[in-house]
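Visitor: I'd like to go over a predicted model; first the sequence, then the structure.
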Amino acid sequence: MNGRLPQRFASVMLPGLAVYALALLSSGCNKPASVASPDHSADLVRLTQMDADWVKAAQTHSVDAWMAFYAPNAVVLPPNEKTADTPAEIRAAIGELMATKDLAIDWKATKTVVSDAGDMAWIYGTYTLEGKDAAGVPISDNGKMAEVWQKQGDGAWKCVLDTWSSDLPVLVPDKK
C-alpha cells in the first residue's frame, strides 16, 4: 500500500468522515441546550448606576471624584491627545478637562454588556460638553464614548479603558 485509501473505501469513508467532521465542528459553535447563559442582570443594573454616578461626579468638576471610577491599571484615550496610561497622566488629562471654564459635561449610556464570564463589561453611548476655551470663546462638542470595566478582586467594578471622540467635523484652517 502506498499510504492512500483503496478506491473502494475512499468512496464510502470520505463522505462519512466529512459528515462526522462537519457535525463535530458545528457542535463546537453552539452551546448545548442544557447550558444556560449566566444571569448578569444585577451587574447590568450596578454598572448602569455606576456610570450615572460617574456623570454626577464629573459634574462636580472634582478630579478626585472622577478618578475614583478608574482601576489602578486604567488607560484613557482622550481625543486629540496622547494615551494616558499611568495614574499621573490620567489625572493630568482629566484635570485639564475639568479646568475648562464654565464646563458642562454629560454622557448617557446607550448599551451596557457584561461578558459571559461576568468579569468584564463595556458601555458605550453619547456625550455632550460645553464650556469656554482659554480665550473665553464658547466651545460645544458632542460625540460618542466607550468604557471597558473590569470586576476587581473585591467584586467592585472599575473602569480600565475610557475613551470619547467628537461627532463634529475636524476644523481645517483656511489656506490663503
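Guide: Structure's in. What do you need?
Visitor: can we go C-alpha only for contacts and neighbour counts from here?
Guide: Will do.
Visitor: got the residue ranges for the helices in the chain?
Guide: Using DSSP state H, the helices found in the chain span residues 7-29, 41-58, 63-67, 87-98.
Visitor: how about these in a markdown table, adding distance to G136?
Guide: What follows is the helices of the chain, written out as a markdown table (distance: least, Cα to Cα, whole Å):
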| stretch | distance to G136 |
| --- | --- |
| helix 7-29 | 57 |
| helix 41-58 | 21 |
| helix 63-67 | 22 |
| helix 87-98 | 15 |
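Visitor: Distance to K111 and mean neighbour count for the ones you listed - can I get that in a markdown table?
Guide: Converted to a markdown table, those look like this (distance: least, Cα to Cα, whole Å; neighbours: other Cα atoms under 10 Å):
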| stretch | distance to K111 | mean neighbour count |
| --- | --- | --- |
| helix 7-29 | 25 | 11 |
| helix 41-58 | 9 | 16 |
| helix 63-67 | 21 | 18 |
| helix 87-98 | 24 | 16 |
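Visitor: right, and the ones you listed - which one's nearest M145?
Guide: helix 41-58 (11.7 Å; Cα to Cα).
Visitor: So which other helices or strands are in contact with that closest one?
Guide: helix 63-67, strand 101-114 (3 or more Cα pairs under 8 Å, 6 or more residues apart in numbering; DSSP states H and E).
Visitor: closest to P79 out of the ones you listed?
Guide: That would be strand 101-114 among those, by Cα to Cα, at 15.0 Å.
Visitor: Can you give the contact residues for the closest one?
Guide: Outside strand 101-114, the residues that touch it by Cα atoms under 8 Å, 6 or more residues apart in numbering are 40, 43-44, 47-48, 51-52, 55, 58-59, 61, 120-134, 136, 145.
Visitor: where does the nearest residue to M145 once chain neighbours are set aside sit relative to K144, distance-wise?
Guide: The spatially closest residue to M145, leaving aside those adjacent along the chain, is W164, at 4.1 Å (Cα to Cα, 6 or more residues apart in numbering). W164 sits 6 Å away from K144, going by Cα to Cα, to the nearest Å.
Visitor: Then T128?
Guide: 9 Å.
Visitor: of these two, who's got more company?
Guide: More crowded of T128 and K144, by other Cα atoms under 10 Å: K144, with 18 against 15.
Visitor: residues touching that one, list them.
Guide: Contacts of K144 (Cα under 8 Å, 6+ apart): 124-127, 164-167.
Visitor: Presented hereafter is structure B, for comparison with structure A:
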Amino acid sequence: MRKYVVVTLVAAVFGTGCQPAADRFDPQEIIALERGALDRWGKGDPGGFFDLMAAEQTYFDPMTDKRIDGQDSLKKYIAPFTGKISIERVEMIDPKVQRAGDLAVLTFNLIDYGAQVAGGPKTTARWNSTEVYRRINGSWKIVHSHWSYVKPDINETEDVREADARAIRESETKWAQAWAAKDLDEIVSHYADDASVDLANMPILNGQDAIRAALKQRLADPNFALTLAPAQIEVSKGGDLAYARGGYSVTLTDATTKRPATHKGKYVVVYRKQGDGRWKAVHDINNRDTP
C-alpha cells in the first residue's frame, strides 16, 4: 500500500511520461495538411480543401461580398473552379501555428506563380492567409478561413491591369464572332447572370433570361448583321471593374419598308471580374448616331 502511495505521488509531481495521444501536437501536421490542399488546388482540384472543411466552416476572400457560412455553401462557391485553376508553383512563406487546446491558428503568406484561371492570362498572386483549425474526433479540420491580397507593388498592379485588358479584348473579339455567326448561346454567355442591357426604343433588359429572349427575336431577322469596332478598354485600379467603349454598325429589317436598313452608333459595356477570374458584362448600353 505504501509503495502504491509513493508511486502515485511521484506520478503526480513529475508526470507519468505517458502523455495522452490527444495532447500530442506537432505544428508540422497542420502545415502539411494545408500544403497538401494547396498543391491539389494548384492542379484544379479543390478536393483537398473539401476534405479539411468542418461542417460549420466560415470563409472570407477578396471576391466575396460577405462571409460564407457552412460547408455546403462553401463547396457551392468553390466547386465551379474545379479543373479551371492552374498554378505553376506555390510558395508558402513563414507558416506559423499557434495552438490552444483543440484550436490551432495557422498564418502564412502565399505566392502563386503562374496562376491561371480558365485559360486566362498568367499572373503572380500574393496572399495573406489565416486558417483556424479545430480538432474534431481526433482530426484537424478548418473552421474558418480568411484570405486577403498582400499590398500590391504598383508596377505589378499595372501589369495585372494590362493582362485583364487583354483578356477583355480577347473576349470581345470572340463576342463579335458570335454576333457574326448568330450564335445566341455564345452571345448570352458574355453577360453576367444579373446583367442589364439598354437597347434603343426598348425597356431595359434585366437578367440573362430577358436578354436571351430579346436577342433571340433580333437574331431571327434574316437581314440582321452586327459589327463592333472596339476603341478603348480601361480596368479599374481595384481590378474588379472595367469598361469598354467603341462603335457599332447594325443592319435590321425596316418595319415600314421591309427592306434592310443600316444604323451606326456607339456603345459602352461595363465589366465585372467574376469569382473564377473571368470578366462578364454587367451593363451594356448603346445609342444610335443621328441619321
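Guide: Thanks, I have the structure now. Computed from a predicted model, the values in this text were never measured in an experiment.
Visitor: just to revisit the earlier point, any idea which of the contacts of K144 of the first structure is closest to A156 of the first structure?
Guide: Using Cα to Cα, the contacts of K144 of the first structure come closest to A156 of the first structure at Y124, 19.5 Å.
Visitor: For the equivalent of that closest one over in the second structure, which residues are in contact?
Guide: Using TM-score structural alignment as the criterion, Y124 of the first structure maps onto R245 of the second structure. Going by Cα under 8 Å, 6+ apart, R245 of the second structure touches 230-233, 266-269.
Visitor: what's the matching residue for A92 of the first structure over in the second structure?
Guide: Under TM-score structural alignment, A92 of the first structure pairs with A213 in the second structure.
Visitor: just V114 of the first structure next, same as before
Guide: In the second structure, V114 of the first structure lands on V235 (TM-score structural alignment).
Visitor: Neighbours of that match, how many?
Guide: Residues near V235 of the second structure, counting by other Cα under 10 Å: 22.
Visitor: cool, the one 4 residues further on as well?
Guide: The number of residues packed around G239 of the second structure, counting by other Cα under 10 Å, is 14.
Visitor: Quick check: it vs E158 of the second structure, distance?
Guide: Counting by Cα to Cα, the gap from G239 of the second structure to E158 of the second structure is 10 Å.
Visitor: cool, Q57 of the second structure as well?
Guide: On the measure of Cα to Cα, Q57 of the second structure and E158 of the second structure end up 35 Å apart.
Visitor: And the contacts of stretch 80-95 of the first structure?
Guide: Under Cα under 8 Å, 6+ apart, the answer for stretch 80-95 of the first structure is 63, 66-67, 72-78.
Visitor: Rebuild these as CSV, extending it with distance to S140 of the first structure.
Guide: Below are the contacts of stretch 80-95 of the first structure laid out as CSV (distance: Cα to Cα, whole Å):
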residue, distance to S140 of the first structure
V63, 21
W66, 21
M67, 24
P72, 31
N73, 31
A74, 27
V75, 25
V76, 21
L77, 20
P78, 16
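Visitor: PyMOL command to pick out the buried ones of those residues?
Guide: In PyMOL syntax, the buried subset of the contacts of stretch 80-95 of the first structure is picked out as below (16 or more other Cα atoms under 10 Å):
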select buried, resi 63+66+67+74+75+76+77+78
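Visitor: check contacts around N73 of the first structure.
Guide: 85-87, 160.
Visitor: ok, 7 Å please
Guide: Shown in contact with N73 of the first structure (Cα atoms under 7 Å, 6 or more residues apart in numbering): V160.
Visitor: Which position in the second structure pairs with it?
Guide: Match for N73 of the first structure (TM-score structural alignment): D194.
Visitor: State the distance from its match to Y243 of the second structure.
Guide: Applying Cα to Cα to D194 of the second structure and Y243 of the second structure gives a distance of 17 Å.
Visitor: For S26 of the first structure, what is the corresponding residue in the second structure?
Guide: S26 of the first structure maps onto nothing in the second structure, by TM-score structural alignment.
Visitor: How much space separates S26 of the first structure from R8 of the first structure?
Guide: On the measure of Cα to Cα, S26 of the first structure and R8 of the first structure end up 28 Å apart.
Visitor: Spell out the residue ranges of the strands in the stretch 51-200 of the second structure.
Guide: 53-60, 68-69, 85-86, 89-100, 103-117, 123-136, 139-149, 191-198 (DSSP state E, counting those that start in this stretch).
Visitor: Need those strands in a markdown table (columns: distance to A12 of the second structure).
Guide: What follows is the strands of the stretch 51-200 of the second structure, written out as a markdown table (distance: least, Cα to Cα, whole Å):
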| stretch | distance to A12 of the second structure |
| --- | --- |
| strand 53-60 | 37 |
| strand 68-69 | 44 |
| strand 85-86 | 54 |
| strand 89-100 | 23 |
| strand 103-117 | 27 |
| strand 123-136 | 27 |
| strand 139-149 | 29 |
| strand 191-198 | 66 |
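Visitor: between those strands, which gets nearest to D39 of the second structure?
Guide: strand 89-100 (7.4 Å).
Visitor: Buried residues of that closest one, list them for me.
Guide: 90, 92, 95-97, 99.
Visitor: Farthest-apart pair in the residues you listed, please.
Guide: V90 and R99 (24.9 Å).
Visitor: Contacts only, for the aligned partner of S166 of the first structure in the second structure.
Guide: Residue correspondence to the second structure (TM-score structural alignment): S166 of the first structure is matched to R288. Under the criterion of Cα under 7 Å, 6+ apart, the neighbours of R288 of the second structure are 263-266.
Visitor: Brilliant, that's me finished.
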